[in-house]
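Trainee: 3D, please:
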Amino acid sequence: MSVSHVAAVPETSPTPADLVRQRYGSDQKAATADWNPALDAILSHRSVRAYLPNPVPENLLHLIVAAAQSAPTSSSLQAWSVVAVEDPERRAKLAELASPNPQIISAPLFLLWIADLSRLRKISAEHGKTGEGLDYLESFLLATIDTALAAQNALVALESLGLGTCYIGGIRNHPAEVGELLGLPPEAFAVFGMTVGYPDPAVETEVKPRLPQSLVLHREQYQVAPPETALAAYDDTMKSFQAGQGMAVRGWTGVVANRIADVGALKGRHVLLDVVRRLGFKVK
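Mentor: Below you'll find the model as predicted:
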């Protein structure tokens, strides 16, 4: 019997209410009466770190880029690019630079999402302009936002088609080396990577619960003091999730505190501004 390339669909698909409950680990006020397939894909998101070796079809890659280019873009500047990496040796080098991220090696496709002002700089010069507007933090921020919007569109499209994904922020650990490996021009910066492939059905991945809406949804003005009971309840929810996934049971607040504890927790990214400037961005 041949092995399917795509994870089997459960006999009973989760209802919209199930998907909302999974996303939070508890019931929420989100209405499900106006549900649609797009919400199915969005609320079912989970990071996939184990993939089958099957390649991602070329025509599907082009469809995903079309989805990415359908995202909003500030002033239609479209200040981003994407580099698709399939070569095993290059993926292995990128995995080393973003260590530890072995899924870069196992995933057949690795997408590098690039904040790209180089194209705009060239256009400016061709029109006899200095392009001084590109020299400020606003333009760098615009490019990174455009990049993130495009990547998230691509992620939703990929997952709606049965593929798995995982963002790789570790690509910013060594941005200059990544830029050299990808042949990036000045004023082009890899904001993050994204592994892509067909999920390995032998490795089950659950939906990770998010903070309750009482902690992130504010009405009219920001609520400076969130309900402490909500944070405590979320810690318990995450402990249950971690235990079910065979992870270290640490809750959420403790993990967050460690992630931002000191400079060392940034894994070399504390010098990112200097590196970005060496890559050609003025960032005034």
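Trainee: from here on, contacts and neighbour counts on C-alpha atoms
Mentor: Will do.
Trainee: where do the strands sit along the stretch 151-284 of the chain?
Mentor: Per DSSP state E, counting those that start in this stretch, the stretch 151-284 of the chain carries strands over the ranges 164-168, 188-197.
Trainee: For the comparison step, fold the sequence that follows:
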Amino acid sequence: MNQTIETILNHRSIRSFKKSPLSEEEIHTIVKSAQAASTSSYIQAYTIIGVRNPEKKKKLAELAGNQSYVEENGHFFVFCADLYRHENIGKWEGADVMASLESTEKFMVSLIDTSLAAQNAAIAAESMGMGICYIGGIRNDLEAVSEVLGLPRHVIPLFGLAVGYPANDSSVKPRLPLHAVYHEDGYKTDEAAMKAELDRYDETISSYYHERTGGKRSDRWTEQMAKMLSGKKRMYMKEFVEKRGFNKR
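Mentor: Below you'll find the model as predicted:
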């Protein structure tokens, strides 16, 4: 096992950061690492917005559900799916690109490109001794987030990334068993085997929470998922995405 793999396998979300702003060099290294990620057909369909302004960080923290670590970190990045520059390229080059930009395919490309870039950024930060926490809470109100960041049409903020030097450590949360997510030569649909595997995972997760919280919590993973998926959350998303000029065809 090499150092890169050790960094990846040691990942945990950090929600408490030292009051040490990242240097320009650290920020640029993280962004350049994000840019080195694979991109579909060289489209590079994303933009990364670094948020320094204290009032904007405070507002984003509120919009994300009052998550303090959105405001208090070394640096806060917002990763956006971005086809705005490609819309302008079409105008400048005299090409009709709108049907393509509004397609489900290019919507998926922009989501995938952005996610690949973000994970590169996360690994780069962790390899430098920093901690990270992805912030999906900014999708609670994307209209307001877009207003805070001044985002044009064909740009969607997908998630934030809080980065900084950890003030407190946390333990690695157990993932699903390898065979639950890795199938060879086709999808394995044996429900009995799936149930048995998830039952064992539930025991692992329940023990993890029990130990971490001193017995105050011992819920199972399947219990968490059933509860979460039974509710309706951010159901405005389809309308917002189409309003932004994505996924219309």
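Trainee: Tell me how the two chains score on TM-score.
Mentor: Aligned and superposed, the two chains score 0.95 in TM-score terms (TM-score structural alignment, normalised by the length of structure 2); 244 aligned residues with a C-alpha RMSD of 1.2 Å.
Trainee: Need the winner for burial among the strands of the stretch 151-284 of structure 1.
Mentor: Mean neighbour count, computed with mean count of other C-alpha atoms under 10 Å, is highest for strand 188-197 among those, reaching a mean of 26.
Trainee: Direction-wise, compare it with strand 164-168 and give the angle.
Mentor: If you take axes from the mean of the first three to the mean of the last three C-alpha atoms, to 10 degrees, strand 188-197 of structure 1 sits at 150 degrees to strand 164-168.
Trainee: what's the mean deviation for strand 188-197 of structure 1 versus structure 2?
Mentor: For strand 188-197 of structure 1, the mean deviation from structure 2 after alignment is 0.5 Å (mean C-alpha distance after the TM-score superposition for structure 1).
Trainee: ok, residues contacting that strand?
Mentor: 51-56, 103-104, 107-118, 144, 147, 163-172, 175, 178-179, 276, 279-280 (C-alpha atoms under 8 Å, 6 or more residues apart in numbering).
Trainee: Which among the residues you listed count as buried?
Mentor: For the contacts of strand 188-197 of structure 1, a burial check counting by 16 or more other C-alpha atoms under 10 Å picks out 51-52, 56, 103-104, 107-118, 144, 147, 163-168, 170-172, 175, 178-179, 276, 279-280.
Trainee: Which ones among these map onto helices?
Mentor: 103, 104, 118, 144, 147, 175, 178, 179, 276 (DSSP state H).
Trainee: Could you name the residue of structure 2 that is farthest from its center?
Mentor: residue 94 (34.8 Å; C-alpha atoms, centre = their mean).
Trainee: and that residue, how far is that from residue 100 of structure 2?
Mentor: Residue 94 of structure 2 sits 15 Å away from residue 100 of structure 2, going by C-alpha to C-alpha, to the nearest Å.
Trainee: ok, the aligned partner of residue 116 of structure 1 in structure 2 to residue 155 of structure 2 distance?
Mentor: With the correspondence set by TM-score structural alignment, residue 116 of structure 1 lines up against residue 82 in structure 2. Residue 82 of structure 2 is 4 Å from residue 155 of structure 2, where distance means C-alpha to C-alpha.
Trainee: same question, residue 45 of structure 2
Mentor: 9 Å.
Trainee: Name the residues contacting each of those two.
Mentor: Counting by C-alpha under 8 Å, 6+ apart, the residues touching both residue 45 of structure 2 and residue 155 are 81, 82, 83.
Trainee: Adding distance to residue 72 of structure 1 as columns, could you present the strands of the stretch 151-284 of structure 1 in JSON lines?
Mentor: Shown next, in JSON lines, are these (distance: least, C-alpha to C-alpha, whole Å):
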{"stretch": "strand 164-168", "distance to residue 72 of structure 1": "20"}
{"stretch": "strand 188-197", "distance to residue 72 of structure 1": "18"}
